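Participant: coordinates for the following, if possible.
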Amino acid sequence: MKRRFHWAVVALFLAIPSVALGAIPPKIINGVLDLREWNFQSDGPIALKGEWVFSWGEFTEPGVLSDAHLMQVPGFWNDTENPQQPGEFLPGQGYGTLGLRVLLPAGAAKDLGISLEYAQVAYSLHARGVHGSEMVLANGTPGQSQESEIAQRLPSTARLPVSSDGSVYLSWHVSNYHTMRTGTWTAPTIGPLST
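Facilitator: Below you'll find the predicted structure:
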């Protein structure tokens, strides 16, 4: 009896992950996320976790990053090697841009939104769509100095503008002059807008 109970428990635990996981989300690789096969209605929203392109010490437009390296999102830039000083890590205080290109499924673009819980400590998220680049989310004011930064941490959601080819370039400006550990504590999420 104990042996049957043991195997029933093992079978239950093996079955739960396959049911709970649903569709396996694609991974962000080298700053590109291919969602062309993703069905937001059946697969749900997707967190933009993975290898974003990162450019330290500059704020750039979506799709334009110079001297860029990869950084895990979510993640701390203190854990990222300084491109100007190999073998050294970036300081906790400063600013930079994270970039991502998202390829979207046909027809999904008009009803998508993007949300973000927060980043440490100020950010603005820009997207390049049909009408050019626009700021879609912001928390405080990211700055190139402590004097120009306004820190804030609130969740935010907005409609996601998409280009005519069904893709979107994201440019996430983040700054921190108030804490020692900084970066992206959470990842933005793309999903259907609530009606």
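
Participant: all contacts plus neighbour counts: C-alpha atoms, from now on.
Facilitator: Noted.

Participant: so which strand or helix has the nearest residue to residue 169 once chain neighbours are set aside?
Facilitator: Excluding the flanking residues, the one nearest residue 169 by C-alpha to C-alpha, 6 or more residues apart in numbering is residue 101, at 4.5 Å. According to DSSP states H and E, residue 101 maps onto strand 94-103.

Participant: could you measure from residue 97 over to residue 174?
Facilitator: According to C-alpha to C-alpha, to the nearest Å, residue 97 stands 6 Å off from residue 174.

Participant: the helix or strand harbouring residue 70 vs strand 94-103, what angle?
Facilitator: Element membership of residue 70 [criterion: DSSP H and E] is strand 69-73. Regarding strand 69-73 and strand 94-103, their directions subtend 80 degrees when assessed with axes from the mean of the first three to the mean of the last three C-alpha atoms, to 10 degrees.

Participant: quick revisit: which of residue 97 and residue 174 has more neighbours?
Facilitator: A direct count of neighbours by other C-alpha atoms under 10 Å for residue 97 and residue 174 places residue 174 higher, at 30 against 27.

Participant: one more, please, to line up against the first structure:
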Amino acid sequence: MDIDRNLVWHGSQVNSSERIALLGQLPRTLWLTGLSGSGKSTLAFALERHLIDAGHCSFVLDGDNVRHGLNRNLGFSPTDRTENIRRIAEVARLMNEAGLIVITAFISPYRTDRKMAAEIIGEVRFSEIYISTPLSLCEQRDPKGLYRRARNGEVREFTGIDSPYEPPEFPALALDTGVFDVRACVDQLRAAALC
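Facilitator: All right, here's what the predicted structure looks like:
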């Protein structure tokens, strides 16, 4: 997409090292990816609570929450999924520029989309975290009833059923919430957020 020639980027009078000094933390984005029901949102919000309690400025960008506003005009086609991830990556980058630790919780099923997100945010700030909970357990949990509806043909293009999920090849961290409880996962995520 070409940028309008009438648009001009305005630089800030505040640099990133000033924000780092002010907040006492390095900005980063933990990109939690995995199937619906894997535990992404649960872990993201638990980590946010833990970080805030420890005095770290952080914020969660959650898939369902973002689709209530910023991305409410997007569906679940491959093209819309890519645009969903692009927008989220741009928001996460801006939040990182402000000095925040960003935790995203998105299925983000395609490797190419996650690679694009890493490029937008910046490889140094981006950590891909694979919530590797198996499909069978996610489907057993089915907190929103979406797997049941997808199996009945009521929901189309549902990841893991009739739409693919491409697991990360080299995630910074992989967590199976069927093996580790929330506390153990948050401990590992905290280490990734503050490294």
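
Participant: where does the TM-score land?
Facilitator: The TM-score (TM-score structural alignment, normalised by the length of structure 1) is 0.26; 84 aligned residues with a C-alpha RMSD of 5.1 Å.

Participant: in structure 2, which spans are strands?
Facilitator: Using DSSP state E, the strands found in structure 2 span residues 28-33, 58-62, 101-105, 126-131, 173-175.

Participant: using TSV, lay out those strands together with mean neighbour count and distance to residue 90 of structure 2.
Facilitator: Listed next are the strands of structure 2 as TSV, based on neighbours: other C-alpha atoms under 10 Å; distance: least, C-alpha to C-alpha, whole Å:
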stretch	mean neighbour count	distance to residue 90 of structure 2
strand 28-33	28	11
strand 58-62	21	12
strand 101-105	26	12
strand 126-131	24	12
strand 173-175	20	23
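
Participant: tabulate those strands (TSV), appending distance to residue 147 of structure 2.
Facilitator: Output for those, formatted as TSV (distance: least, C-alpha to C-alpha, whole Å):
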stretch	distance to residue 147 of structure 2
strand 28-33	18
strand 58-62	19
strand 101-105	18
strand 126-131	18
strand 173-175	21
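
Participant: what sits against residue 157 of structure 1?
Facilitator: Residues in contact with residue 157 of structure 1 (C-alpha atoms under 8 Å, 6 or more residues apart in numbering) are 113-116, 137.

Participant: now it: how far from residue 47 of structure 1?
Facilitator: According to C-alpha to C-alpha, residue 157 of structure 1 and residue 47 of structure 1 sit 13 Å apart.

Participant: can you pull the residues that touch both of these two?
Facilitator: The overlap between the contact sets of residue 157 of structure 1 and residue 47 (C-alpha under 8 Å, 6+ apart) is empty.

Participant: what is the end-to-end distance of stretch 101-114 of structure 2?
Facilitator: Rule used - C-alpha to C-alpha; the end-to-end distance of stretch 101-114 of structure 2 is 18 Å.

Participant: circling back: which members of the contacts of residue 157 of structure 1 occur in strands, if any?
Facilitator: Per DSSP E, the subset of the contacts of residue 157 of structure 1 in strands is 113-116, 137.

Participant: out of those residues, who has the most neighbours?
Facilitator: With neighbours taken as other C-alpha under 10 Å, the top of these is residue 114, carrying 23 neighbours.

Participant: that residue and residue 18 of structure 1, how far apart?
Facilitator: In this view, residue 114 of structure 1 and residue 18 of structure 1 are 27 Å apart by C-alpha to C-alpha.

Participant: repeat that for residue 112 of structure 1.
Facilitator: According to C-alpha to C-alpha, residue 112 of structure 1 and residue 18 of structure 1 sit 27 Å apart.

Participant: so the two - more neighbours on which side?
Facilitator: Per other C-alpha under 10 Å, whichever of residue 112 of structure 1 and residue 18 has more neighbours is residue 112, with 19 against 11.

Participant: number of nearby residues for the residue lying closest to that one once chain neighbours are set aside?
Facilitator: Here the nearest residue to residue 112 of structure 1 in space, its sequence neighbours aside, is residue 192; by C-alpha to C-alpha, 6+ apart that works out to 4.5 Å. Number of residues near residue 192 of structure 1 (other C-alpha under 10 Å) recorded here: 19.

Participant: residue 192 of structure 1 and residue 113 touch, don't they?
Facilitator: Yes: the criterion here is C-alpha atoms under 8 Å, and residue 192 of structure 1 meets it with residue 113 at 5.9 Å.

Participant: quick one: secondary structure of residue 18 of structure 1?
Facilitator: At residue 18 of structure 1 the chain is in helix, as set by DSSP: H, G, I helix; E, B strand; the rest coil.

Participant: do you know how far it is from residue 11 of structure 1?
Facilitator: 11 Å.

Participant: any idea how far residue 44 of structure 2 is from residue 63 of structure 2?
Facilitator: Look at residue 63 of structure 2 and residue 44 of structure 2: by C-alpha to C-alpha, they are 11 Å apart.

Participant: break down structure 2 into its helices, ranges please.
Facilitator: Taking DSSP state H as the criterion, structure 2 carries its helices at 16-23, 40-53, 63-67, 78-97, 111-121, 135-141, 146-151, 182-193.

Participant: for those helices, which one sits closest to residue 103 of structure 2?
Facilitator: Comparison of the helices of structure 2 against residue 103 of structure 2 by C-alpha to C-alpha identifies helix 40-53 as nearest, at 6.0 Å.
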